[in-house]
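K.L.:
Okay, predicted coordinates and the sequence, questions at the end:
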Amino acid sequence: MTVEKNAPLWQGAEWVARQGDVPWGELEGKTVAITGATGLIGKTLVLSLMAHNELAADPARSVKILALVRNEARATSMFGEGGDVTILHWDASAPSTEGYPKADYVIHCANMTDSASFIEHPVEVIETTTNGARSMLEYARHVGARVLVLSTMEVYGQYKSEDPIAEDQGGFLDAMSVRNSYPEAKRLDEALVAAYASEFGVSATVARLAQTFGPGVAYDDRRVFAEFARDCVEGKDITLLTTGEKRNMYLSTGDAATGLLTVLTKGEPGRAYNVANDDTICSIREMAEQVADRFGDGCTHVEVKVDTEAAKRFRKGDLLRLDTTAARSLGWSPKIGLMDMYSRMIDQWKCDGKGC
């Protein structure tokens, strides 16, 4: 394995592996297939399972991992060769699982998550999103696996209420808005999960994630949370392209991993679960100001320069507060706060730059 043991990315994986509320007993001795295994959430899951195996120090308790990726060389450089990880080629744009070994569990993480691509390449977003989910549902049906499909808080659309949104609620989502190519495709993924569970008896569930970040986010990531941190690292001011009034909830990569493993093993087939940290809700402007104050070393300030064209990349709506009661009822709870998420992400960037 090429991730250094003193790197925040591996330390985060060990943190997940030590969480006693994760149903590890359901996973031990089993095989877990993970698509998008070199993406942010995918690699967090792979490394967390590897860390569990190392801490368990018992082959009988090890989890075998099938890492499904487009770039096998990148996966090899990340996870090493041999051991408990088997790297398999898989591409959501032309998915095929022919000749794959049997898995007991499947977590479908692969997806296009750059909001600019939702506008620039909406056809590809729709095709890869739906084709990838269908491929994994068919694979799970064929091998008899439990499958978890990752979705997004954006499926709720514009929900006009201060009350938390439960999984059976939702707001307006304009199908003719090109920006909505992503949430509309995710809605179809969810419909496929319900359909496969009903028609074929596939043990399939959905996890609707809040925006997730932490160690492992690329330094050049174009999403706003990364832009805020990058401005602080480079000593620049944070420039908001909207008024910053929109309020969101967030989730750390570590809490995402514990939540997904819990929903995967204990979730009810044919239903969705919100996975978010209730304590992180804040406006975009509030988050920018907190980040500048905590990590800007007095050099970073927040300014507003509204750009109506650039604002088209962002989700519409003023508030999105997810009700996490269902996921918590399975025994899961988030533990990592918003500024700690930033701290761990920035520490990983510094580690990458120094070659730790």
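P.N.:
Received it, and whenever you're ready, just let me know what you need.

K.L.:
Only C-alpha atoms from now on, for both contacts and neighbour counts.
P.N.:
Fine.

K.L.:
Tell me which helix or strand the spatially most central residue of the chain sits in.
P.N.:
Note on the chain: the residue nearest the mean C-alpha position is residue 41, at 4.4 Å, using C-alpha atoms, centre = their mean. Per DSSP states H and E: residue 41 is located in helix 40-56.

K.L.:
ok, now residue 189?
P.N.:
Using DSSP H and E, the element containing residue 189 is helix 181-200.

K.L.:
Helices of the stretch 151-300 of the chain, start to end?
P.N.:
181-200, 224-233, 253-266, 284-295 (DSSP state H, counting those that start in this stretch).

K.L.:
contacts for the helix or strand following the last one?
P.N.:
Think helix 284-295. Following helix 284-295 in sequence order, the next helix or strand is strand 302-304 (DSSP H and E). Contact with strand 302-304 is made by 237, 238, 239, 240, 241, 242, 243, 288, 289, 292, as judged by C-alpha atoms under 8 Å, 6 or more residues apart in numbering.

K.L.:
and of these, the nearest to residue 148?
P.N.:
Of all those, residue 288 has the smallest distance to residue 148: 32.7 Å, by C-alpha to C-alpha.

K.L.:
Do I have it right that that closest one meets residue 228?
P.N.:
Yes: the criterion here is C-alpha atoms under 8 Å, and residue 288 meets it with residue 228 at 6.3 Å.

K.L.:
Buried deepest among the helices of the stretch 151-300 of the chain, which one?
P.N.:
Sort the helices of the stretch 151-300 of the chain by mean neighbour count, taking mean count of other C-alpha atoms under 10 Å, and helix 253-266 sits at the top with a mean of 25.

K.L.:
For the longest helix seen in the chain, buried residues please.
P.N.:
The single longest helix within the chain, with elements called by DSSP state H, is helix 122-143. For helix 122-143, a neighbour-count test (16 or more other C-alpha atoms under 10 Å) marks 122, 124-126, 128-137, 139-141 as buried.

K.L.:
Just confirm the residue nearest to the centre of the chain contacts residue 253, I think it does.
P.N.:
Yes: using C-alpha under 8 Å, residue 41 is in contact with residue 253, at 6.5 Å.

K.L.:
so where do the helices sit in the stretch 1-150 of the chain?
P.N.:
Using DSSP H, counting those that start in this stretch, the helices of the stretch 1-150 of the chain run over residues 8-17, 24-27, 40-56, 72-79, 115-120, 122-143.

K.L.:
if we can go back for a sec, could you export the helices of the stretch 151-300 of the chain as TSV, including distance to residue 152?
P.N.:
What follows is these, written out as TSV (distance: least, C-alpha to C-alpha, whole Å):
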stretch	distance to residue 152
helix 181-200	7
helix 224-233	16
helix 253-266	12
helix 284-295	18
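
K.L.:
closest one to residue 336 among these?
P.N.:
Taking C-alpha to C-alpha, helix 253-266 is the member of the helices of the stretch 151-300 of the chain nearest to residue 336, at 6.9 Å.

K.L.:
Please compare the first structure with the one that follows:
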Amino acid sequence: MVEKRDIDIICNSSVNWRLYQGRTVLVTGATGRLGRYILETLVDVDLRYNLNMRIVGLARSEEKTKYVFGSTLELPNVYFLYQDINTVIDYNGPIDFIFHTAGAAAPIDFRDRAAETLWGHVNGTHNILECARKHNTNRVLYVSTVEIYGEWLSKDNIKESDMGIMRHLNYRACYPEAKRLCETMLASYKEEYSIDYCGVRFSHTLGPGIAIDDGRAFAEFMKCTLSNKDIVLHSDGSAMRTYTYTADGVNAIFLIMEKGESTMYNVAADENLISIRDAAELIASMSHSGKTKVLFSEEACNMPYLPFKLAIMDTSKVRELGWKPQVDVKQAFQWTMASFC
């Protein structure tokens, strides 16, 4: 279950929940971190405001769905489809809004399942857009990534209309290149079939529900700290990152679905800008034993981290919609680590 604290963060904004009154909402990747937050929020506001929604989750595993949602599945307004996003979506009835979050996003997937990662995003988004076309869906929200910008050489923060170099002849590009194609699909379906869309480009979200062994740098730092092991950096740690707490990110998703234009929005907590080295030091300082240190190594790392420094995104567009992150970087790390205990 999503923490009440996090539901309150998501709902602490100017979202007009009446948008969903009497509507059917589909959430893909419903057992993933973003999907479960979206679905649990919809359940909460449906009960709170008596919206008479039908909330449909899509997930591969019925067993995992029962573990993640528990008694929520007993509610009469919640329905689940159990299938792979790569297969055609078979649902009878209206679908008014779609939140499309499904797709592998962990570095360990890029390394071990590059082809499956690529096709999961491409086939999945194609199936969602065909579903939206069949059901005359009002709007599709798509979750994308800062990685679509590629290698950004300017010192300026990157705007949604900018684009950097993408070195595509690298298996690591399976993720950002697939995301780029999916964004093009959204624009193409709007042009030809009038399927309205909007979307977010996230940069490093974290919070309860993330897997500690998925290969992201901050997750590795937390894993070491909780195991009383030293954190070993394979660079000088100077690369900068913005860390956005999941509840803040989902808050932005709902604002964009309601108020956003038919385009993509950068979403990142600029206030939480921190270097990888400082992030490692901060996480190490949370060790209960005090034994974790940050060390440096020149040995190659076997995880497929990005070979370049990520762009820092300009988030002025989403802030004009009224979005403002509420969780600082220390809280984000603390609450994420606490979820592993």
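P.N.:
Sure, I can see it. Owing to the predicted nature of the structure, the values given are computational and were not obtained by experimental measurement.

K.L.:
And the TM-score between these chains?
P.N.:
Put the two chains on top of each other and the TM-score (TM-score structural alignment, normalised by the length of structure 2) is 0.93; 337 aligned residues with a C-alpha RMSD of 1.8 Å.

K.L.:
against structure 2, where does the helix holding residue 189 of structure 1 fall?
P.N.:
Per TM-score structural alignment, the counterpart of helix 181-200 of structure 1 in structure 2 is residues 174-193.

K.L.:
Contacts for that stretch next, please.
P.N.:
Stretch 174-193 of structure 2 has contacts (C-alpha under 8 Å, 6+ apart) with 105, 110, 114-115, 117-119, 121-122, 125-126, 129, 133, 144-145, 147-148, 150, 168, 195-197.

K.L.:
cool, stretch 105-114 of structure 1 as well?
P.N.:
30-37, 39, 41-42, 92, 125, 128-129, 132-133, 136, 140, 145-150, 222-223, 264.

K.L.:
and what of stretch 117-127 of structure 2?
P.N.:
85-89, 100, 102-104, 109-110, 174-175, 177-179, 181-182, 185.

K.L.:
what's it aligned against in structure 1?
P.N.:
Per TM-score structural alignment, the counterpart of stretch 117-127 of structure 2 in structure 1 is residues 125-135.

K.L.:
circling back: with structure 2 superposed, average distance for the longest helix of structure 1?
P.N.:
In this overlay with structure 2, the average offset of helix 122-143 of structure 1 from its partner residues is 1.1 Å by mean C-alpha distance after the TM-score superposition for structure 1.

K.L.:
and that helix, how far out from the chain's middle?
P.N.:
Relative to its parent chain, helix 122-143 of structure 1 has a centroid offset of 17 Å by C-alpha atoms, centre = their mean, to the nearest Å.

K.L.:
Same question for stretch 215-229 of structure 2.
P.N.:
Remark: stretch 215-229 of structure 2 is offset 20 Å from the chain centroid, using C-alpha atoms, centre = their mean.

K.L.:
Tell me the counterpart residues of that stretch in structure 1, please.
P.N.:
Under TM-score structural alignment, the counterpart of stretch 215-229 of structure 2 in structure 1 spans residues 222-236.

K.L.:
ditto for stretch 140-160 of structure 2
P.N.:
Using TM-score structural alignment, stretch 140-160 of structure 2 pairs with 147-167 in structure 1.

K.L.:
can you give me how far that stretch is from the chain middle?
P.N.:
Stretch 147-167 of structure 1 sits 14 Å away from the centroid of its parent chain (C-alpha atoms, centre = their mean).

K.L.:
Repeat that for stretch 199-207 of structure 1.
P.N.:
With C-alpha atoms, centre = their mean, you get 19 Å for stretch 199-207 of structure 1.

K.L.:
can you tell me which residues contact the closest residue to residue 289 of structure 2 other than its chain neighbours?
P.N.:
Closest residue in space to residue 289 of structure 2, ignoring its immediate chain neighbours: residue 228 at 7.0 Å, by C-alpha to C-alpha, 6 or more residues apart in numbering. By C-alpha under 8 Å, 6+ apart, the contact list for residue 228 of structure 2 reads 287, 289, 290, 291, 292.

K.L.:
Return the closest of these with respect to residue 46 of structure 2.
P.N.:
When these are compared for distance to residue 46 of structure 2 (C-alpha to C-alpha), residue 287 wins out at 39.6 Å.

K.L.:
isn't the closest one right next to residue 223, touching?
P.N.:
No: when contacts are counted by C-alpha under 8 Å, residue 287 of structure 2 is not listed as touching residue 223 (10.6 Å).

K.L.:
distance of residue 151 of structure 1 from residue 175 of structure 1?
P.N.:
With distances taken as C-alpha to C-alpha, to the nearest Å, residue 151 of structure 1 is found 17 Å from residue 175 of structure 1.

K.L.:
one step back: show me just the buried residues among the contacts of strand 302-304 of structure 1.
P.N.:
Taking 16+ other C-alpha under 10 Å as the criterion, what is buried in these is 237, 238, 239, 240, 241, 242, 288, 289, 292.

K.L.:
The fourth one: what's it in contact with?
P.N.:
So the one you mean is residue 240 of structure 1. Per C-alpha under 8 Å, 6+ apart, neighbours of residue 240 of structure 1: 285, 302, 303, 304, 305, 306.

K.L.:
The third one -> structure 2?
P.N.:
Taking TM-score structural alignment as the criterion, the aligned counterpart of residue 303 of structure 1 in structure 2 is residue 295.

K.L.:
Burial check on that match, number of neighbours?
P.N.:
Residues lying near residue 295 of structure 2 (other C-alpha atoms under 10 Å) number 13.

K.L.:
Stretch 302-315 of structure 2 spans what distance, first to last residue?
P.N.:
Using C-alpha to C-alpha, one end of stretch 302-315 of structure 2 lies 32 Å from the other.

K.L.:
Then stretch 170-189 of structure 1?
P.N.:
End-to-end distance for stretch 170-189 of structure 1: 16 Å, by C-alpha to C-alpha.

K.L.:
Against residue 139 of structure 1, how distant is residue 101 of structure 1?
P.N.:
Distance of residue 101 of structure 1 to residue 139 of structure 1, computed by C-alpha to C-alpha: 10 Å.

K.L.:
I should have written residue 227 of structure 1 there, sorry.
P.N.:
In terms of C-alpha to C-alpha, residue 227 of structure 1 sits 37 Å off from residue 139 of structure 1.

K.L.:
And for residue 177 of structure 1?
P.N.:
32 Å.

K.L.:
can you check residue 279 of structure 1 too?
P.N.:
From residue 279 of structure 1 to residue 139 of structure 1 the distance is 37 Å (C-alpha to C-alpha).

K.L.:
same deal with residue 284 of structure 1?
P.N.:
Between residue 284 of structure 1 and residue 139 of structure 1 the distance is 39 Å, computed by C-alpha to C-alpha.

K.L.:
again, but for residue 327 of structure 1
P.N.:
According to C-alpha to C-alpha, residue 327 of structure 1 and residue 139 of structure 1 sit 25 Å apart.
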